[in-house]
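Colleague: take a look and give me a structure for this.
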Amino acid sequence: MKVEVVLAWPRRFQAVTLELPDGATVAEAIARSGLDTAGTIGAAVHGVRAAPTQPLRDGDRVELLRPLLADPKEQRRRRAGRK
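Modeller: Now for the predicted structure:
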């Protein structure tokens, strides 16, 4: 099966397409991708948080998650306060 592993930053990204055996997990895909996982806090499959043991299906997109730089609620409060 084919899966894609993606690591994104604000202005660039890295994507690796892998051919994995059926039943491969999120953790196996990340390990085989060769991407630098330093600073990541987890993974998602098609935007939904995923456990490392979650099995993958053909065509899945595994996204490596980074910590938020700012709290979204606080950012909204600041924008609303300026108006």
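
Colleague: from now on I want contacts and neighbour counts done on CA atoms only, so please keep to that.
Modeller: Fine.

Colleague: remind me which helix or strand Ala44 belongs to.
Modeller: Ala44 belongs to strand 42-45 when elements are defined using DSSP states H and E.

Colleague: who's in contact with whatever helix or strand comes next after that strand?
Modeller: Next in sequence after strand 42-45, counting helices and strands by DSSP H and E, comes strand 48-50. Residues from elsewhere that reach strand 48-50, judged by C-alpha atoms under 8 Å, 6 or more residues apart in numbering: Val26, Gly42, Ala43, Ala44.

Colleague: enumerate every residue touching the closest residue in space to the second one that isn't next to it in sequence.
Modeller: In space, Gly42 comes closest to Leu65 once its chain neighbours are excluded; the distance is 5.2 Å by C-alpha to C-alpha, 6 or more residues apart in numbering. For Leu65, the contact set (C-alpha under 8 Å, 6+ apart) comprises Leu7, Thr40, Ile41, Gly42, Ala43, Ala44.

Colleague: the structure of the following sequence is requested for comparison with the preceding one:
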Amino acid sequence: MADALLPVQVCYALPERQLCIDLQVALGSTIADAVALAMPDIDLTRHRVGIFARLKTPETTLRAHDRIEIYRPLVADPKDARRRRARKET
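Modeller: You can find the predicted model right below:
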């Protein structure tokens, strides 16, 4: 069973579309391994990652049927944006 493969999916949402790539990775593979295979241009030092909407580290070991999500950096701080909207409403 040393060469067992796990089915996983790597997803990345852009403003205009969503990319989801299905992969088969080796048992013991990490999030970083799967992202490197699916989207080698993604820099994991700039993007956070998760599995099914739960933040994880790139070193997290994968399990069968994991959906790896790559999160884009925020354009604005959500707290500041809420404060600006609240000031406009008053």
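
Colleague: if we can go back for a sec, counterpart of the residue nearest to Gly42 of the first structure in the second structure?
Modeller: Aligning on TM-score structural alignment places Leu65 of the first structure opposite Tyr71 in the second structure.

Colleague: separation between its match and Leu27 of the second structure?
Modeller: 24 Å (C-alpha to C-alpha, to the nearest Å).

Colleague: about what we covered before: so how far is Arg84 of the second structure from the match of Leu65 of the first structure?
Modeller: According to C-alpha to C-alpha, Tyr71 of the second structure and Arg84 of the second structure sit 24 Å apart.

Colleague: what does Ser29 of the second structure give?
Modeller: Distance, Ser29 of the second structure to Arg84 of the second structure, using C-alpha to C-alpha: 43 Å.

Colleague: likewise for Gln18 of the second structure?
Modeller: Gln18 of the second structure sits 29 Å away from Arg84 of the second structure, taking C-alpha to C-alpha as the criterion.

Colleague: same question, Tyr12 of the second structure
Modeller: Going from Tyr12 of the second structure to Arg84 of the second structure by C-alpha to C-alpha gives 29 Å.

Colleague: between the two, who's got more neighbours?
Modeller: With neighbours defined as other C-alpha atoms under 10 Å, Tyr12 of the second structure and Arg84 compare such that Tyr12 has more, 18 against 11.

Colleague: may I have the secondary structure class of Arg82 of the second structure?
Modeller: helix (DSSP: H, G, I helix; E, B strand; the rest coil).

Colleague: got it, and Arg85 of the second structure?
Modeller: At Arg85 of the second structure, secondary structure determined by three-state DSSP is helix.

Colleague: number of nearby residues for it?
Modeller: Using other C-alpha under 10 Å, Arg85 of the second structure is surrounded by 10 other residues.

Colleague: what does it align to in the first structure?
Modeller: Counting by TM-score structural alignment, Arg85 of the second structure lines up with Arg79 in the first structure.
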